[in-house]
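S.K.: Show me how the following folds:
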Amino acid sequence: MTHATTLPLHMRRDRFDPVPELGALRERPGLTKVRTPMGLEPWLVTRWADVREVLGDPARFSNAFVAPMQQGRSPEEVARMRAGNLLAQDPPEHTRLRRLLTGEFTGRRMRRLEPRVQAIVDEHLDAMEQKGPPADLVADFALPVPSLVICELLGVPYEERREFQERSGRLLDVSLPLPERLAASDELRSYMARLVAGQQADPGEELLGMLIREHGTEVTTDELIGIANLLLIAGHETTSNMLGLGTLALLHHPDQLALVRDDPEAVGPAIEELLRWLSIVHSGTFKIVTEDTEIAGTPIPKGDTVMLSLPAANRDPELLDRPEELDVRRGALGHVAFGHGVHHCLGAPLARMEMRTAFPALFRRFPTLQVASDEEHFRSFNAIFGMESLPVAW
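M.R.: Below is the predicted model:
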């Protein structure tokens, strides 16, 4: 089977930056249709205010989009695949499911988790130090730290991480043929079904066990599988790529790296700026328009599809001055790296806490950290932008 070799416009980057064509679209009046690798032709929304409008109105812009990888399956199969996946639900179903999970991602819960996250970070830094340079920051630090955190939070055996990481990587790789990505999706669901069955037989103290013990009559088995699948993929794919890509960005801005390393008060704003500037999630979910409407003066008929460019929106001059510059001193809120509205990322407090812990610890442990190769291996064809590897020395 052949791999796709041309990136769709919304995924194109020039190293850290969205390509100039996306900025040009943002400055042009109205909206433009684009073509995706799956043959869809959605309207591409690039301006910050328009992106927030779409994300803030689930009644007009529904998440009930049936992806091409689900087409051709029976309605019952599609319903099972979508069950529990918060990104595929609209209110009130989305509201019901999210309410069951919100308590696990509060600030208070994150503060209780923080010592364990710090210990996980320190353990991986110890291992890097003992092994000595060079190291692959992705394989040795950026990927295993959030993977272990989400495994412990959910109750997933960490020793099985390579299995689910390989499958989630195939699922999110848009260069792969659709049947291969579909097979990865089915394998992940089968893996989660076994895990959920084990927890139903003997609920543990982790999130899955808690859901079964406290809300067993409110959620179906398919919903438990979908919830666990989404949290596991999102919980390690996003934060790990922020840690790898964010480290490279700061190594290219040593004065800003020093702030993150030396000033505890600077870390929070720096995380927000890195989230905005890197915008590792290219687009989020496709939206189905539920009624004839318009965006930016462009009429959009009912039934059409809308896609968002989060990197273009987060570089919009309407959001802040000098949007193309990385400046960790400003830490402006209002970016859409975590989405907006009812689908604002449930795990955002966890991701922020992990980054707030990991970045300063890494730079304090290795104050002479530097990139050890001239080659940069960006993960371009993945639905979540990041680094394939990042050789470093100190």
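S.K.: use CA for all of it now, contacts and neighbours both
M.R.: OK.
S.K.: ok, Q118 to G339 distance?
M.R.: Distance, Q118 to G339, by Cα to Cα, to the nearest Å: 27 Å.
S.K.: make that F61, sorry
M.R.: Distance from F61 to G339, by Cα to Cα: 14 Å.
S.K.: Pick out whichever of Q118 and G339 has more residues nearby.
M.R.: G339 (21 against 17; other Cα atoms under 10 Å).
S.K.: Alongside the first, I'd like the structure of this one:
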Amino acid sequence: MSTPELPVARTCPFTQPELHARSSEEEPATRVRLPNGSRAWFVTRYEEVRTVLSDPRFSSDRAKPGFPRLSRGNDKEPVRTMLGMDAEEHRAARGAVLGEFTLRRVKSLRPRIQEIVDGLIDDLLAAGHPADLVTSLALPVPSLLMCEQLGVPYVDHAFFQENTAKLFGRETPPEETAATYARLHRYFDELVTAKEAAPSDDLLGRQITESRAAGTYDHAYLVGLAFLLLAAGHESTANMISVGVLGLLEHPRQLRLITEPGKTPVAVEELLRFFSITDTVPLRVAVADVDLGGVLIKAGEGVLPSLYAANWDRSVFDSPDVLDVERGARHHVAFGFGSHQCLGQNLARAELEIVFETLFRRIPGLKLAADVDEIPIKEKASVYGLHRLPVTW
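M.R.: As a prediction, this is how the structure comes out:
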């Protein structure tokens, strides 16, 4: 049997790719070939995925030999972020900013999120239909909010949206990926330099003030933090909004259920599980020999845990291929697992809850303005989503 290749295209939002389903049924880890010709392990079962994401014998350090790459080039990041750190280094970096994303902090932001969503829906209704929900709602909500939290001028949103889309698109040529990294790095380097001269009352300004007081200030690290939070913070939530709306419009009974009082938070968990848009984002490399469910993974071998396959593991979730907004399965791994679990998950949940509840309450007649198979999908992007979502009402 030939070695399967990654990444695989996700051509249908409602059907799992064959490789994911077959691998999960046959064995906990499958040998795969990556775009640069190297080999790695594709891990698909729920328990083994959680092991890879929490066991210190699997490293997040992208500089270690054997670390897997899902693009054709080297795609080396210009700055290190906490995504590529392990152990104490990661704990210190995460701990420094964790207070900005607590449940209490996010609760205080909910009125502003509601204000942003209402304003965008006002604009959507005023502009008339048909409309593209990606550009009119899904992208602006997280972009505007994250710009405000970081202290990034929103007038620059077209620049970072265009460039992060290229960065997450695995079809982007290696030389363009490198140029995109360079452009974004330059932008955030200049932004942080300006804030160093006059720290503002925002996340980046507070990080400068607090780390200077502690004697731990690191310019390069803060550039990387800004890069990570803005790029990851808006891209993943924007895509989750668009595919979530598509999923609900295609499942009218499920849509009716989430409009009932108090049902939206539970529905959000199911949408996160069902679509698992950041499937193989948390890459790892083994730093010791590990017996993973009966498969020997050797030190120096790359590992790609599939959040999507884990969230569709039939031994954990009944009928996982059925969208059931009353499932209430909050033990999904859509935000990852272990110490690297998504830092901004509380904020993402709040944005999704407010968007879905407000959108369908204010526009109850919302419907697709194109057939599902005509909607352009980000088939091979590292964050799954839609290029456009045409709607009418």
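S.K.: list residues touching both of F61 and G339 of the first structure?
M.R.: L55 (Cα atoms under 8 Å, 6 or more residues apart in numbering).
S.K.: what do we get in the first structure for A131 of the second structure?
M.R.: Aligned counterpart of A131 of the second structure in the first structure: A135 (TM-score structural alignment).
S.K.: do the same with V52 of the second structure
M.R.: Aligned partner of V52 of the second structure by TM-score structural alignment: V54.
S.K.: ok, now H157 of the second structure?
M.R.: Using TM-score structural alignment, H157 of the second structure pairs with R161 in the first structure.
S.K.: gap between the nearest residue to that match once chain neighbours are set aside and Q165 of the first structure?
M.R.: Among residues not flanking R161 of the first structure along the chain, S147 sits closest, at 7.3 Å (Cα to Cα, 6 or more residues apart in numbering). S147 of the first structure sits 9 Å away from Q165 of the first structure, going by Cα to Cα.
S.K.: and what of T247 of the first structure?
M.R.: From T247 of the first structure over to Q165 of the first structure the distance is 21 Å, taken as Cα to Cα.
S.K.: who's more crowded, these two?
M.R.: T247 (24 against 18).
S.K.: Helix, strand, or coil at that one?
M.R.: Classification of T247 of the first structure using DSSP: H, G, I helix; E, B strand; the rest coil returns helix.
S.K.: For the residue mapped onto it from the second structure, list the residues it contacts.
M.R.: Using TM-score structural alignment as the criterion, T247 of the first structure maps onto V245 of the second structure. Residues in contact with V245 of the second structure (Cα under 8 Å, 6+ apart) are F356.
S.K.: now A226 of the second structure
M.R.: Here A226 of the second structure is in contact with L150, F188, L204 (Cα under 8 Å, 6+ apart).
S.K.: So which of these wins on neighbours?
M.R.: Within the contacts of A226 of the second structure, neighbour counts (other Cα under 10 Å) peak at L204, which reaches 24 neighbours.
S.K.: Starting from K195 of the second structure, give me the distance back to it.
M.R.: 8 Å.
S.K.: helix or strand for the residue nearest in space to the middle of the first structure, which one?
M.R.: For the first structure, the residue nearest the mean C-alpha position is T238 (3.7 Å; Cα atoms, centre = their mean). If you go by DSSP states H and E, T238 of the first structure is part of helix 221-251.
S.K.: I'd like the distance from that helix to the chain centre, please.
M.R.: With Cα atoms, centre = their mean, to the nearest Å as the basis, helix 221-251 of the first structure stands 5 Å off its chain's centre.
S.K.: which parts of whatever helix or strand comes next after it are buried?
M.R.: Per DSSP H and E, the first helix or strand lying C-terminal to helix 221-251 of the first structure is helix 254-262. For helix 254-262 of the first structure, a neighbour-count test (16 or more other Cα atoms under 10 Å) marks Q256, L257, A258, L259, V260, R261 as buried.
S.K.: Could you do stretch 153-161 of the first structure as well?
M.R.: Buried residues in stretch 153-161 of the first structure (16+ other Cα under 10 Å): L153, L154, G155, V156, Y158.
S.K.: and the first one, how far is that from G284 of the first structure?
M.R.: With the distance defined as Cα to Cα, L153 of the first structure ends up 24 Å from G284 of the first structure.
S.K.: And the third one, by the same measure?
M.R.: Distance of G155 of the first structure to G284 of the first structure, given as Cα to Cα: 26 Å.
S.K.: Please, where are all the helices along the second structure?
M.R.: Counting by DSSP state H, the second structure has helices at residues 18-26, 46-54, 87-97, 103-127, 133, 140-150, 157-168, 174-197, 203-214, 219-249, 252-258, 264-275, 307-311, 345-362.
S.K.: Excluding chain neighbours, what is closest to the alignment partner in the second structure of Q199 of the first structure?
M.R.: With TM-score structural alignment defining the correspondence, Q199 of the first structure maps onto K195 in the second structure. The spatial neighbour of K195 of the second structure that comes closest, neighbours along the chain excluded (Cα to Cα, 6+ apart), is G205 at 6.3 Å.
S.K.: How about the contacts made by that neighbour?
M.R.: The contact partners of G205 of the second structure, taken as Cα under 8 Å, 6+ apart, are G151, K195, E196, P199.
S.K.: Ignoring the adjacent residues along the chain, who's closest to the third one?
M.R.: Read that as E196 of the second structure. I208 (6.8 Å).
S.K.: Can you give me the neighbour number for the corresponding residue of the second structure for the residue nearest to R161 of the first structure?
M.R.: S147 of the first structure maps onto S143 in the second structure, with residues paired by TM-score structural alignment. For S143 of the second structure, the count of nearby residues is 24 (other Cα under 10 Å).
S.K.: And S143 of the second structure, how far from R104 of the second structure?
M.R.: On the measure of Cα to Cα, S143 of the second structure and R104 of the second structure end up 21 Å apart.
S.K.: Likewise for G205 of the second structure?
M.R.: G205 of the second structure sits 20 Å away from R104 of the second structure, going by Cα to Cα.
S.K.: Kindly report the same for T15 of the second structure.
M.R.: Counting by Cα to Cα, the gap from T15 of the second structure to R104 of the second structure is 37 Å.
S.K.: Kindly tell me how buried P299 of the first structure is, as a neighbour count.
M.R.: For P299 of the first structure, using other Cα under 10 Å, the count is 12.
S.K.: What lines up with it in the second structure?
M.R.: By TM-score structural alignment, P299 of the first structure lines up with L296.
S.K.: how about the closest residue in space to its match that isn't next to it in sequence, what does it touch?
M.R.: If the residues on either side of it in the chain are set aside, L296 of the second structure comes closest to V290, at 5.8 Å by Cα to Cα, 6+ apart. Residues in contact with V290 of the second structure (Cα under 8 Å, 6+ apart) are R57, L296, I297, K298, A299.
S.K.: I appreciate the help and will end here.
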